[in-house]
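Peer 1: sequence and predicted structure below; questions after.
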Amino acid sequence: MRRPGTRADLGEELAPALHDIRAVVFDTDGVITDSARVHAAAWKTAFDAFLRAHPPDDPALRRPFDVRDDYLRHVDGKSRLDGAAAFLASRGLDTSDATVRAVAADKERLFTERLRAHGVDAYPGTVRLVRALRRAQVPVAAASASRHAGELLDHAGVSDLFDVLVDGGEAARLRLPGKPRPDLFLEAVRRLGVPAARAAVVEDALAGVSAGRNGGFALVVGVDRAATGDSGDRLLHSGADIVVRDLAELVGAGETQ
């Protein structure tokens, strides 16, 4: 009989897909914190203002920014500059460096104002999973293309749950290319001391799921909180091994908060 408190016992709290995993990297926006909606709202305000001031020649491309489809296709999981450039290109608009930076700066201002006025919460299911992983002695990292990741985790009161944080500021300092390149996640597991082939990535963005797959991670978990239309299928097509609506699904029934 195993002694209570060993890693094997504690690992029984986790879903079978995680039993051989030795480290887990969590994306921040939309996975740890309910901040993707704040990002999406800030992008919508910035892009819609730009579209009104610089309407595309094609009337069909003048429609407002869609906080679901456009956000997921062009912006989610990417750096501000990459996201701004991708959306502007999708509408046939100016993608010069000056224009991209101006739109990205407008979004940054709007996001910062909303974050500091209202804050964000951590998803309870994610907190449950992270705590179960920690009890099972599985190190965990938070990773994000956003420079605000540390502030978001602090606002949500969960920064102390993560062994490592690699955010947009670190990515810029290390000159890590953005998603769907896997470099951000690979840096996180490098700091945890675990090879990608023994680690998992948890993501809600298509670009992030692709990054996990491109990095050779043992498990890529897609989080489909909307669960509408073909959103789950798109995560699977982008490289997710499994898709869940909430990360509490990966915690065993015996786990307590």
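Peer 2: Received the coordinates, thanks.
Peer 1: okay, CA-based contacts and neighbour counts for the rest of this
Peer 2: Noted.
Peer 1: in which helix or strand does Leu81 reside?
Peer 2: Counting by DSSP states H and E, the element that carries Leu81 is helix 80-90.
Peer 1: what's that helix in contact with?
Peer 2: By C-alpha atoms under 8 Å, 6 or more residues apart in numbering, the residues outside helix 80-90 that reach it are 70, 74-76, 94-95, 100-101, 103-104, 146, 178.
Peer 1: take the one below as the second:
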Amino acid sequence: MSAKQPRGYAGRVPQREVVAVPELPDLTAYDAVLFDLDGVVTPTAEVHMHAWKAMFDRLFADWGITPGYTPSDYFDHLDGKKRYDGVASLLRSRDVEVPWGDPSDDPSVDTVCGIGNRKNAVFSQVLRDEGIAAYPGTMRVLDQLDAAGVPAAIVSSSKNARDVLAAAGVTDRFRVIVDGVVAEEEHLPSKPAPDVFLVAAQRLGVTPDRTVAIEDAISGVESAAAGRFALVVGVNRGAGADTLQAAGAHVVVSDLDEFADAHSD
């Protein structure tokens, strides 16, 4: 199964007017809410950032690649994308091309897949050692959605999504999970293409024009905007409010607590 792309979609997010919102909309007024995972439901973005940095610092040093890894590399090339696509994008930014390889490649192999698996090994070890907890503000919003009977879904590029949800103890809060595993099985392109969001909406039985998408990554906001979702919420965890708005977010908050506070009883 593959979701249909919006008419006229050609790999770029359509220009959208950012509408000034005098007060935060009530999320329970929509038919469903789609959540990105890392940086929206759990602070796994921090673990991912550390794992990527540790892996690329070593790789770039070993290969003599300059400039070295920088914090902006995460937001520009890795955040929100499928792991292997992110590796290829970052290497390409340094004019480095390596064979794509196969997802079964050992982490020691210098292919796109091998390098991606190398990073994943670091991430998995940190998750096992330290665990993870969901953002309290996101949990408050999920409680409000549950009380109103509004279903929620996870839309994540990570193949670790189910492990992260299980570690945080929140798997049962989401009726549908579309993650990196599903994207690979269904041959869905990475964000910023809209397919993963559209598939999640389809599996919930809702339409984009009645659905909310919440993202903290630039590519994720672009993905939701390309899918023409009724409300695209950007959560600013470091990408920048102006950048998220320019990518297509209708409203930007620093934490979902702001929605919970605005519509608490």
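Peer 2: Yep, that arrived. All figures in this text were calculated on a predicted structure; none of them were measured in a lab.
Peer 1: drop the TM-score for these two in here.
Peer 2: With the length set by TM-score structural alignment, normalised by the length of the first structure, the two chains reach a TM-score of 0.86; 234 aligned residues with a C-alpha RMSD of 1.7 Å.
Peer 1: returning to what we had before: now the helix holding Leu81 of the first structure: which residue numbers in the second structure?
Peer 2: Under TM-score structural alignment, the match for helix 80-90 of the first structure in the second structure covers residues 83-93.
Peer 1: ditto for stretch 156-167 of the first structure
Peer 2: Going by TM-score structural alignment, stretch 156-167 of the first structure sits over residues 168-179 in the second structure.
Peer 1: what does the matching stretch contact?
Peer 2: Contact with stretch 168-179 of the second structure is made by 42, 131-134, 142, 151-159, 161-162, 165, 196, 199-200, 203-204, as judged by C-alpha under 8 Å, 6+ apart.
Peer 1: what's the ChimeraX line that selects buried ones from those residues?
Peer 2: Here is the ChimeraX command that selects the buried residues among the contacts of stretch 168-179 of the second structure (16 or more other C-alpha atoms under 10 Å):
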select :42,132,133,134,142,151,152,153,154,155,156,157,158,159,161,162,165,196,199,200,204
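Peer 1: for the second structure, what spans make up the strands?
Peer 2: For the second structure, applying DSSP state E gives strands covering 32-35, 152-155, 176-178, 211-215, 231-235, 251-253.
Peer 1: turn these into a markdown table, including distance to Phe123 of the second structure.
Peer 2: Output for the strands of the second structure, formatted as a markdown table (distance: least, C-alpha to C-alpha, whole Å):
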| stretch | distance to Phe123 of the second structure |
| --- | --- |
| strand 32-35 | 21 |
| strand 152-155 | 19 |
| strand 176-178 | 20 |
| strand 211-215 | 21 |
| strand 231-235 | 23 |
| strand 251-253 | 27 |
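Peer 1: show me the contacts for the residue nearest the centre of the second structure.
Peer 2: By C-alpha atoms, centre = their mean, the second structure has its centre lying nearest to Gly80, at 4.0 Å. Gly80 of the second structure sits next to 156-157, 191, 217-220 when contact means C-alpha under 8 Å, 6+ apart.
Peer 1: give me that answer again for 6 Å
Peer 2: Gly80 of the second structure sits next to 217, 219-220 when contact means C-alpha atoms under 6 Å, 6 or more residues apart in numbering.
Peer 1: from the contacts of helix 80-90 of the first structure, which would you call buried?
Peer 2: The neighbour-count criterion (16+ other C-alpha under 10 Å) marks 70, 74-76, 100-101, 103-104, 146, 178 among the contacts of helix 80-90 of the first structure as buried.
Peer 1: quick check, nearest of these to Gly216 of the first structure?
Peer 2: Lowest distance from Gly216 of the first structure to those (C-alpha to C-alpha) belongs to Gly178, with 16.2 Å.
Peer 1: so what corresponds to that closest one in the second structure?
Peer 2: Match for Gly178 of the first structure (TM-score structural alignment): Ser190.
Peer 1: now swap in Val31 of the first structure and tell me
Peer 2: When the second structure is aligned by TM-score structural alignment, Val31 of the first structure is paired with Val40.
Peer 1: quick check: closest non-adjacent residue to Val98 of the second structure.
Peer 2: Using C-alpha to C-alpha, 6 or more residues apart in numbering and skipping residues adjacent in sequence, the residue nearest Val98 of the second structure is Thr111, 5.7 Å away.
Peer 1: I'd say the one you found and Asn117 touch.
Peer 2: No: here Thr111 of the second structure does not reach Asn117: they are 9.6 Å apart, not a contact under C-alpha atoms under 6 Å.
Peer 1: thinking again about what came up before, which of the contacts of stretch 168-179 of the second structure fall in helices?
Peer 2: By the criterion of DSSP state H, membership of those in helices covers 142, 161-162, 165, 196, 199-200, 203-204.
Peer 1: from these, pick the one nearest Gly240 of the second structure.
Peer 2: Gly240 of the second structure has its nearest neighbour among those in Val196, at 23.4 Å by C-alpha to C-alpha.
Peer 1: re the thing from before, now the buried ones among the contacts of helix 80-90 of the first structure as JSON lines including distance to Arg62 of the first structure?
Peer 2: Below are those laid out as JSON lines (distance: C-alpha to C-alpha, whole Å):
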{"residue": "Asp70", "distance to Arg62 of the first structure": "13"}
{"residue": "His74", "distance to Arg62 of the first structure": "16"}
{"residue": "Val75", "distance to Arg62 of the first structure": "18"}
{"residue": "Asp76", "distance to Arg62 of the first structure": "21"}
{"residue": "Val100", "distance to Arg62 of the first structure": "18"}
{"residue": "Arg101", "distance to Arg62 of the first structure": "21"}
{"residue": "Val103", "distance to Arg62 of the first structure": "17"}
{"residue": "Ala104", "distance to Arg62 of the first structure": "19"}
{"residue": "Ser146", "distance to Arg62 of the first structure": "28"}
{"residue": "Gly178", "distance to Arg62 of the first structure": "28"}
